[in-house]
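Student: Okay, here's the prediction I keep looking at, along with the sequence it came from:
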Amino acid sequence: MTQPASSAPTWRADPLAWGHGPRVFEVFLEPTCPYSVRAFGKLDALLDTAGADKITIKIRLQSQPWHMYSGVIVRCILAASTLPGGKESAKAVMAAVAAHREEFEFERHCGGPNMDATPNDIIARLERYSGLALREAFAIPGLDTEVKWHAKYARQNGIHVSPTFMIDGLVDPKISSGDEVAAWAERLR
């Protein structure tokens, strides 16, 4: 999604899609959710197993308010997609969160050391762990249109929790983050 043609586009958020096959596997993830982290960790293996010419994997970001810094982190991921490297930069930020999840989450969703963290602290951690300069991209006017698009798309598809999985536009409740990659690949045949 880019800015409307009426304004001079100065940035572009790279779609979070890998592969180019006809079967579309959409994964709705909240970056700090442990189950989403588990699902995210399997996506590269799924693409390798099922074949990039057979499937397309699309990550949809599902910000959830009980994950207290969810909105900040989702915006950082989308900001990273505007940087050189596009979707791979966004993936690096997601991988940084996954590798250090406890530094971006609250204990029992309401306590712990992150009670003293600010959004600037969270951005600085993501920059340190991902190796990407995110602060300027985070502040892009209009980047909220990308955040809103992800939220709207999830709502339009009746998705409220993460991870949720869709195959060719239909939610598949039988897929779980705990499944083996081979089981996912089988459902995509």
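Tutor: Thanks, I have it. Bear in mind the structure is a predicted one, so any value in this text is a computation, not a measurement.
Student: going forward, measure contacts and count neighbours with C-alpha atoms only.
Tutor: Fine.
Student: So Ser177 is in contact with Leu43, correct?
Tutor: No: contact criterion Cα atoms under 8 Å: Ser177 and Leu43 do not qualify, at 10.5 Å.
Student: The protein: strands as residue ranges?
Tutor: Using DSSP state E, the strands of the chain run over 17-19, 23-29, 55-61, 164-167, 170-171.
Student: Take the ones you listed and write them to a markdown table, including mean neighbour count and distance to Arg187.
Tutor: Converted to a markdown table, the strands of the chain look like this (neighbours: other Cα atoms under 10 Å; distance: least, Cα to Cα, whole Å):
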| stretch | mean neighbour count | distance to Arg187 |
| --- | --- | --- |
| strand 17-19 | 18 | 17 |
| strand 23-29 | 23 | 10 |
| strand 55-61 | 22 | 11 |
| strand 164-167 | 21 | 9 |
| strand 170-171 | 14 | 12 |
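Student: let's bring in a second one:
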Amino acid sequence: MALAPKFAGQRFTAINAPALHTLELYLDYVCPYSAKMFNTIYSSVLPLIQQKYPSKVQILFRQQIQPWHPSSTLVHEAAVAVLKLEPGKFWEFSKALFDDAQSFYDVNVVQETRNQTYSRLAKVAAKVGLDEKEFLKLLWINDKPASDGSLNIGNAVTNDLKVLVKMNRLVGIHVTPTVIFDGVVDNSISSSFTGQQWEEWLEKNVA
């Protein structure tokens, strides 16, 4: 599936050149299996691609909201805010968010308001060098109706989030993580893949 320019921060390429193959990772920030896969990708696979396959494969991070965890929407909104403020920080922010993900799991957000959760997410953004106030401004929900009386006012990232949801619905992704390779779901890839297993998979499918 194509990637809109405003979501360019979701793409990882080792060099600025067309890639022959595309790995799409459908991940949810509050899914422990997504965290497991992302951490291996981040620490082992990205450096491997830079070293061995810089012009042969690209990776797309597809944000997959899992709505049975209400905070999933909020953490993905935070990632969209990063895409708006500083796209080049998207992967670094995602690493920081996955590292702190358990603090946004159900039992750790149930007693706080939506804006309180956003405030904690802004602290995560600050860890990777984003302006905390500007970041929070994109997420904050006013408790007053809009000038036209509307009560579902959303925030400054709502429209972009809607686009991401529409894109994922087009391909019918349900489970996280899900990996699509060159347009086809590859169920052989597990969240438990080690760096070595990823290296073997890439050698077989990309080299």
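Tutor: Looks like it came in fine. All figures in this text were calculated on a predicted structure; none of them were measured in a lab.
Student: So which of the strands of structure 1 is nearest Ala99 of structure 1?
Tutor: Within the strands of structure 1, the stretch nearest Ala99 of structure 1 is strand 23-29; the backing value is 15.2 Å (Cα to Cα).
Student: Show me what Val171 of structure 2 aligns to in structure 1.
Tutor: Residue correspondence to structure 1 (TM-score structural alignment): Val171 of structure 2 is matched to Asn157.
Student: aligned partner of Ile175 of structure 1 in structure 2?
Tutor: Ile175 of structure 1 maps onto Ile189 in structure 2, by TM-score structural alignment.
Student: Identify the residue nearest its match in space, chain neighbours excluded?
Tutor: In this structure, Ile189 of structure 2 finds its nearest non-sequential neighbour in Val179, 7.0 Å apart by Cα to Cα, 6 or more residues apart in numbering.
Student: ditto for Ser190 of structure 2
Tutor: Nearest non-adjacent residue to Ser190 of structure 2, counting by Cα to Cα, 6+ apart: Met37, 7.8 Å away.
Student: Tell me how far that neighbour lies from Ala156 of structure 2.
Tutor: Distance, Met37 of structure 2 to Ala156 of structure 2, using Cα to Cα, to the nearest Å: 30 Å.
Student: In contact with the closest residue to Ala137 of structure 1 other than its chain neighbours: list those residues for me.
Tutor: The shortest distance from Ala137 of structure 1 to any non-neighbouring residue, by Cα to Cα, 6+ apart, is to Ala79 (5.0 Å). Applying Cα atoms under 8 Å, 6 or more residues apart in numbering to Ala79 of structure 1 gives the contacts Ala13, Ala90, Leu134, Ala137, Phe138, Ile140, Leu143.
Student: now do 7 Å
Tutor: Ala79 of structure 1 is in contact with Leu134, Ala137, Phe138, counting by Cα atoms under 7 Å, 6 or more residues apart in numbering.
Student: Next up, the contacts around the first one.
Tutor: So the one you mean is Leu134 of structure 1. Taking Cα under 7 Å, 6+ apart, one finds Cys76, Ala79, Ala80, Glu127 in contact with Leu134 of structure 1.
Student: Now do it against Met115 of structure 1, distance only.
Tutor: Applying Cα to Cα, the value for Leu134 of structure 1 to Met115 of structure 1 is 22 Å.
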